[in-house]
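Undergrad: The sequence and its predicted three-dimensional model are supplied below.
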Amino acid sequence: MITLRPADLAREHGLSTQAVRNYERDGYLPAAERTASGYRIYTEVHAAALRAFLALVAAYGHALAGRIMTELHTGGLDNALKLIDRGHRQLSRDRETLETVRRAIAHLPTGYDPDPGRSRATADRTVGELAHHLRITPATLRAWEAAGILVPERDPGTGYRTYRAPDIRDAELAHLLRRGGYGLDHIAIVVDQVRTAGGTEALTTSLAAWQRRLTTQGLAMLQAAGRLGDYLHRLPPESRGQHG
């Protein structure tokens, strides 16, 4: 069995040795054996685990990658696979949403209403209803309003915010662009252009950029799957957390 030092693992990825130790401490790597003097002894299994973890970070982000690895190391292989499935579902939803918006803006006129056949009352939503629809918090909607992204009306009787069909469209576009990593200032410009002039050039550019990001993420997921498969192959069956 080939033994490795923390520095050996760190050097391959341009990390510090302390980062490698931290990853082991946090459960992202399997626990290392120690020498009589207390030094860690790593093996090719640990090297494969580190490659898998870093590939997962590129594909799913640090938090989810960490959860996947800790599940593997605490007997939760099925839970780890569920987390991976969740990431793939989210990517699929993002692709579908991207295509939906792309098709919609291809015919986006000035003063666009996403569903003019609906009555105003049917289209109206409260802040809580819209937040639930987008799976965000009401505070996020209020932050978007403060940034000029949303301009909901107020109910004259209660003073509560009322989101009409165009507001819902703007919120959905904002949610899409936030998922694409864009800042509120950029989103405000895009939404204002769509809202006031029906122009879609800025939005089309943003969607094209996000398309590239999704493609990059998809390729990273393929890379992560290979790395993770290699790591699991190196583990004995009893160490994979499989339940009978």
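TA: Cool, got the structure.
Undergrad: rest of the way, CA atoms for contacts and neighbours
TA: Noted.
Undergrad: what about residue 157, neighbour count?
TA: Residue 157 has 6 neighbours, counted by other CA atoms under 10 Å.
Undergrad: Tell me if I am right that it is in a helix.
TA: No - counting by DSSP: H, G, I helix; E, B strand; the rest coil, residue 157 falls outside a helix, being coil.
Undergrad: Now do it against residue 126, distance only.
TA: The gap separating residue 157 from residue 126 is 14 Å, by CA to CA, to the nearest Å.
Undergrad: so how far is the first residue of stretch 141-160 from its last?
TA: One end of stretch 141-160 sits 13 Å from the other (CA to CA).
Undergrad: now for the longest helix along the chain, which elements pack on it?
TA: The helix that spans the most residues within the chain, counting by DSSP state H, is helix 201-234. Applying 3 or more CA pairs under 8 Å, 6 or more residues apart in numbering; DSSP states H and E, one finds that helix 201-234 makes contact with helix 44-60, helix 77-105, helix 184-197.
Undergrad: That helix to helix 44-60, inter-axis angle?
TA: Inter-element angle recorded for helix 201-234 and helix 44-60: 160 degrees (by axes from the mean of the first three to the mean of the last three CA atoms, to 10 degrees).
Undergrad: hey, which of the helices and strands packed on helix 201-234 is tucked in deepest?
TA: Ranked by mean neighbour count under mean count of other CA atoms under 10 Å, the helices and strands packed on helix 201-234 are led by helix 44-60, which reaches a mean of 22.
Undergrad: Pull out the buried residues from the helix or strand that comes right after that helix.
TA: Beyond helix 44-60 in the direction of the C-terminus, DSSP states H and E gives the next helix or strand as helix 62-73. By 16 or more other CA atoms under 10 Å, the buried positions in helix 62-73 come out as 64, 65, 66, 67, 68, 69, 70, 71, 72, 73.
Undergrad: From the geometric centre of the protein, which residue sits farthest away?
TA: Centroid-distance maximum for the chain: residue 36 at 43.3 Å, with CA atoms, centre = their mean.
Undergrad: doesn't that residue fall inside a strand?
TA: No - assigned with three-state DSSP, residue 36 falls outside any strand and is coil.
Undergrad: I'd guessed residue 145 sits against residue 161; true?
TA: No - with contact defined as CA atoms under 8 Å, residue 145 does not count as touching residue 161 (10.5 Å).
Undergrad: putting a second one here so we can go through both:
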Amino acid sequence: MRPADLAREHGISTQAIRNYERDGCLPLAERTPSGYRIYTELHASALRAYLALVAAYGHATAGSAMTALHADRLDDALTELDRGHAQLLRDRETLTAVRAAVGHLTGAATGTGLPVLPGARTVGEVAHRLGITPATLRTWEAAGILAPARDRATGHRRYLPADVRDAELAHLLRRGGYLLDHIATVLRQIRTAGGTGELAGALDGWQQRLTTRGLAMLTASARLDRYLALRAADPERPAGTAT
């Protein structure tokens, strides 16, 4: 196969094929005496696997996994993918928690909300809970998304359970790609009117994106498995990364 043959299947450029080989995302190609690359079904399978990994995990993870694989570090490649699955699970758990929080908000608006647990958290504790920085929380506060109280003696922020809930909502929506002003509007709507229609739509959209990502991971796993089988069956398979 020529670079154009691989590129045509995916609607990409021949330069992209050469770049993928150079970066270690594809195995090294053999060369003709005149220097032209010769690709095989092994390379075609590697390209299908790599592009499927990009769709499921993103360029960085896909690249790290394929370069590790071509350096004969299979466990490192699988670890990269494990991190992606772990993130998807965390997102699903967060979504479940936020849906529960929305139910609490709706119930609170009608006087039937769940009891609020006592206690307050610091900005550092909330940041650690969400896996973000305190500076991010302060940015959300400046954007009108959060409004934690202040300790009268120290002036430090005090995040009550409702504030933590709002931070979790904001975190999920940010992961879903929503802008800060949109998130602020959603939370204001819930606080003032108890209406969750807009938020429910956002959560449904994020749920669909999680489903799409999960299905993309299944596709990527199947194509990667096919590529690994071809590598194992090829006694003269290319190894290493391009120079």
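TA: Received it, and whenever you're ready, just let me know what you need. Just so it is clear, the structure is predicted and the values come from calculations on it, not from any experiment.
Undergrad: TM-score them against each other, please.
TA: The TM-score (TM-score structural alignment, normalised by the length of structure 2) is 0.87; 235 aligned residues with a CA RMSD of 2.5 Å.
Undergrad: out of the buried residues of helix 62-73 of structure 1, who's nearest residue 171 of structure 1?
TA: residue 64 (26.2 Å; CA to CA).
Undergrad: Now check the closest one against structure 2: what is it aligned to?
TA: Using TM-score structural alignment, the equivalent of residue 64 of structure 1 in structure 2 is residue 61.
Undergrad: With adjacent residues omitted, what lies nearest to its match?
TA: residue 80 (6.2 Å; CA to CA, 6 or more residues apart in numbering).
Undergrad: aligned partner of that neighbour in structure 1?
TA: In structure 1, residue 80 of structure 2 lands on residue 83 (TM-score structural alignment).
Undergrad: Residue 30 of structure 2 now?
TA: Correspondence of residue 30 of structure 2 to structure 1, assessed by TM-score structural alignment: residue 33.
Undergrad: so that match makes contact with residue 46?
TA: No - using CA under 8 Å, residue 33 of structure 1 is not in contact with residue 46, being 10.9 Å away.
Undergrad: quick one: contacts of stretch 107-127 of structure 2?
TA: Applying CA atoms under 8 Å, 6 or more residues apart in numbering, the external contacts of stretch 107-127 of structure 2 come out as 103-106, 133-134, 137, 156-162, 164, 193-194.
Undergrad: Show me the residues you listed that map onto strands.
TA: Members of those lying in strands (criterion: DSSP state E): 157, 158.
Undergrad: Could you identify the buried members of the contacts of stretch 107-127 of structure 2?
TA: Counted by 16+ other CA under 10 Å, the contacts of stretch 107-127 of structure 2 give 104, 105, 106, 134, 137, 157, 158, 159, 160, 162, 164, 194 as buried.
Undergrad: which one in structure 1 is aligned with the last one?
TA: Looking back up the chat, that one is residue 194 of structure 2. Matched to structure 1 by TM-score structural alignment, residue 194 of structure 2 sits across from residue 198.
Undergrad: Could you report the neighbour count for residue 206 of structure 2?
TA: Neighbours of residue 206 of structure 2 (other CA under 10 Å): 20.
Undergrad: Measure how buried the nearest residue to residue 55 of structure 2 once chain neighbours are set aside is and give me the count.
TA: In space, residue 55 of structure 2 comes closest to residue 216 once its chain neighbours are excluded; the distance is 6.5 Å by CA to CA, 6+ apart. The local packing of residue 216 of structure 2 (other CA under 10 Å) involves 18 other residues.
Undergrad: ok, now how distant is residue 216 of structure 2 from residue 163 of structure 2?
TA: For residue 216 of structure 2, the distance to residue 163 of structure 2 - CA to CA - is 35 Å.
Undergrad: Ok, residue 204 of structure 2 next?
TA: Distance, residue 204 of structure 2 to residue 163 of structure 2, by CA to CA: 23 Å.
Undergrad: So those two - more neighbours on which side?
TA: Ranked by neighbour count (other CA under 10 Å), residue 204 of structure 2 and residue 163 place residue 163 first, with 19 against 14.
Undergrad: Give me the aligned partner of the more buried one over in structure 1.
TA: That one, residue 163 of structure 2, aligns with residue 167 by TM-score structural alignment.
Undergrad: List the contacts of that match.
TA: So residue 167 of structure 1 contacts 150, 151, 152 (CA under 8 Å, 6+ apart).
Undergrad: Whichever residue in structure 2 pairs up with the first one: what's it in contact with?
TA: In structure 2, the residue paired with residue 150 of structure 1 according to TM-score structural alignment is residue 146. Counting by CA under 8 Å, 6+ apart, residue 146 of structure 2 makes contact with 137, 140, 163, 166, 167.
Undergrad: cool, residue 219 of structure 2 as well?
TA: With CA under 8 Å, 6+ apart, residue 219 of structure 2 has these contacts: residue 52.
Undergrad: do the same with the one 4 residues further on
TA: Shown here is residue 223 of structure 2, whose contacts under the criterion CA under 8 Å, 6+ apart are 45, 48, 49, 52.
Undergrad: What remains of those once you look at structure 1?
TA: Using both residues aligned by TM-score structural alignment, their matches' CA atoms under 8 Å, structure 1 keeps these contacts from those: 45, 48, 49, 52.
Undergrad: could I get the residues you listed as JSON lines with distance to residue 226 of structure 2?
TA: Output for these, formatted as JSON lines (distance: CA to CA, whole Å):
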{"residue": "45", "distance to residue 226 of structure 2": "7"}
{"residue": "48", "distance to residue 226 of structure 2": "10"}
{"residue": "49", "distance to residue 226 of structure 2": "8"}
{"residue": "52", "distance to residue 226 of structure 2": "12"}
